[in-house]
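# Okay, sequence plus prediction incoming.
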Amino acid sequence: MLRIGCHLSSAKGYCAMARDAATINANTFQFFSRNPRGGNAKPIDPEDISQFLIQAQTQDLAPLLCHAPYTLNACSADPHLRDFARETMADDLIRMEYIPGNLYNFHPGSHVKQGTEVGISFIADMLNAILSPTQTTTVLLETMAGKGSEIGRSFEELRQILDRIELSDHVGICMDTCHVWDAGYDIARHLDEVITEFDNIIGLKRLKAIHLNDSSNPLGSHKDRHARLGEGHIGLSALIAVINHPALKNLPFYLETPNDLDGYAREISIMREEWEG
């Protein structure tokens, strides 16, 4: 079964997201933990959570992917911003336990002229400070396009972070197809080689989710601009190959394309028709 969904608005709560997922034939979805450009989170609504857990089971919605706000920068040169990232993520992980057993994704951050080694050290330090052996949520480092001083533009950088995590069984990777393409990994013409490289450097057992996006930019542009499936430089046939790759096809896929619900429904329908299950 193809496990596919998209990014949904969490403004109206979990039950509303479940209803939206049903209207577009999604069996999973992604949502922001809080305002993506700020730090505010809605109070937990126990009744909404209780009803949602029933809906999720009925609709077979799993696993859900919570996305951290863009404002988190775990390797900022400003210690106050690093504190904000640590405190926000720690709070998010507590909140995630209301819907146990799901995924939490974040952008590793930008080292801002401190150097990659310093940035990697700060990211690992934050994760070691907040991860708990009893948590049920798996935290995912996202592959990045490499804008400016972004950490995570290469599989090697992500592996260096993973190697420093004490509770490493609670951490994995989310591969973004637009980001890896923009970072220079040619998933359109050399998908097998890219997957083999990922396996050799990080290990496929660490790969827990895929952000399925086309890219408005040519290979290796380091710009990060998502496009609708088939409307970018990666191309529809290459993205269909991604969902059908033997090493990837049983992972959950999350669309982050520039769409409304109708657009997401169309893309989900196309991918379901092309999935070779």
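Arrived safely, thanks for sending.

# For the rest of this, base every contact and every neighbour count on C-alpha atoms.
Fine.

# Run through the strands of this structure in chain order.
Assigned strands in the chain, in chain order: 4-7, 28-32, 65-67, 103-106, 138-142, 171-176, 207-212, 214-215, 226-227, 253-255 (criterion: DSSP state E).

# where's residue 254 relative to residue 15, distance?
The spacing between residue 254 and residue 15, counted by CA to CA, to the nearest Å, is 19 Å.

# Between these two, which has more neighbouring residues?
residue 254 (24 against 20; other CA atoms under 10 Å).

# Next up, a structure to set beside the first:
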Amino acid sequence: MLKIGSHISSAKGYYAMGKQALKLKANTFAFFTRNPRGGSAKPIVEEDIKKYNELSQEAGFHKIVAHAPYTLNGCSADESVREFAWRTMAEDLKRMEYTPHNYYNFHPGSHVKQGVDVGIDYISQMLNFVLKKEQTTIVLLETMAGKGSEVGRTFEELKEIIDRINLTDRIGVCLDTCHVWDSGYDIVQDLDGVLAHFDKIIGLPFLKAIHLNDSMNDKGARKDRHAKIGEGRIGLEAMERIINHTALRELPFILETPNDDEGWAREIALLKSLYK
């Protein structure tokens, strides 16, 4: 069974997100832990969590993929921004334990002219601070397109971060198809080669989730502009190969395409029809 879903608004709580996922015929989903452009988080309502956990078990949801706010930058040159990132991620991981054994995805950050090595050092410091042995949540580093001073454009940069983490069993990677394409990895003509390289550098066991997005840009553009499935430079045939690849087919696939609910429902149905 294809594990597929989209980003869903968390404004009305967990139970509402679960019900919305079912309307889309999804069996997983992603959501922002708080305002994606700000810092506020809705209070946890235990009755809402209880209803969601019951719904999740009844519906057979697979692992869901929470997303940190875009404002979280653990390697900023501004100390107050780094402190916000540390505090926000620590709070989010505590909140994630209300829905245990899921994923928490974040953009590694932008080093803002400090250099990649400095960025990697700051990010690893943050992760070593927030990761706890008792947590059930796996924190995912997202592959990035490489625009500006983003850290995480290459598998080697992600590996540098992972190598500095004390609790490596609490860390993983979310591969974004638009981002890796825009960063220069040819997942259209050489998916096997890209995944073999990932395995060599990081190790496929660290790959936990996929953001499934087409791209408006040519390979290597380093711009990060998502397109609807089959309507970009990656194309539908490549998407079909991705969801059916033996190294990927059992992972959760999350759509971040420029769509509304009706569009995501169509994409979910299309991808399910292509899953072999």
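Nice, I can see it. Remember, it's a predicted structure, so these values are computed and weren't measured experimentally.

# tm score of chain vs chain?
TM-score of the superposed chains, computed with TM-score structural alignment, normalised by the length of the second structure, equals 0.99; 276 aligned residues with a CA RMSD of 0.5 Å.

# returning to what we had before: can you tell me which of the strands of the first structure comes nearest to residue 79 of the first structure?
Of all those, strand 103-106 sits nearest to residue 79 of the first structure, with 18.6 Å by CA to CA.

# counterpart of residue 259 of the second structure in the first structure?
Mapped onto the first structure by TM-score structural alignment, residue 259 of the second structure lines up with residue 259.

# Which residue is the nearest non-sequential neighbour of that match?
residue 228 (7.4 Å; CA to CA, 6 or more residues apart in numbering).

# And that neighbour, how far from residue 142 of the first structure?
To residue 142 of the first structure, residue 228 of the first structure is 20 Å away according to CA to CA.

# Look at those two and report which has more neighbours.
Per other CA under 10 Å, whichever of residue 228 of the first structure and residue 142 has more neighbours is residue 142, with 26 against 21.

# For residue 270 of the first structure, see how far away that one is.
In this view, residue 142 of the first structure and residue 270 of the first structure are 25 Å apart by CA to CA.

# now do residue 98 of the first structure
33 Å.

# How about residue 126 of the first structure?
40 Å.

# more crowded one of these two?
residue 126 (20 against 14).

# just checking, the more buried one touches residue 74?
Yes - under the contact definition of CA atoms under 8 Å, residue 126 of the first structure touches residue 74, with a separation of 6.8 Å.

# what residues are shared contacts of these two?
residue 86 (CA atoms under 8 Å, 6 or more residues apart in numbering).

# Helices of the first structure, residue ranges please.
14-23, 46-59, 79-96, 116-130, 155-162, 177-183, 191-201, 236-244, 261-274 (DSSP state H).

# possible to save those helices as TSV with distance to residue 30 of the first structure?
Shown next, in TSV, are these (distance: least, CA to CA, whole Å):
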stretch	distance to residue 30 of the first structure
helix 14-23	9
helix 46-59	13
helix 79-96	13
helix 116-130	21
helix 155-162	22
helix 177-183	16
helix 191-201	24
helix 236-244	17
helix 261-274	13
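
# Determine which stretch of the ones you listed is the most buried.
helix 177-183 (a mean of 28; mean count of other CA atoms under 10 Å).

# thinking again about what came up before, can I assume the match of residue 259 of the second structure is in contact with residue 226?
No - using CA under 8 Å as the test, residue 259 of the first structure is too far from residue 226 to be in contact (10.5 Å).

# Could you save the strands of the first structure as TSV and add columns showing distance to residue 84 of the first structure?
As requested, the strands of the first structure are arranged in TSV below (distance: least, CA to CA, whole Å):
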stretch	distance to residue 84 of the first structure
strand 4-7	24
strand 28-32	17
strand 65-67	16
strand 103-106	14
strand 138-142	17
strand 171-176	20
strand 207-212	26
strand 214-215	31
strand 226-227	27
strand 253-255	27
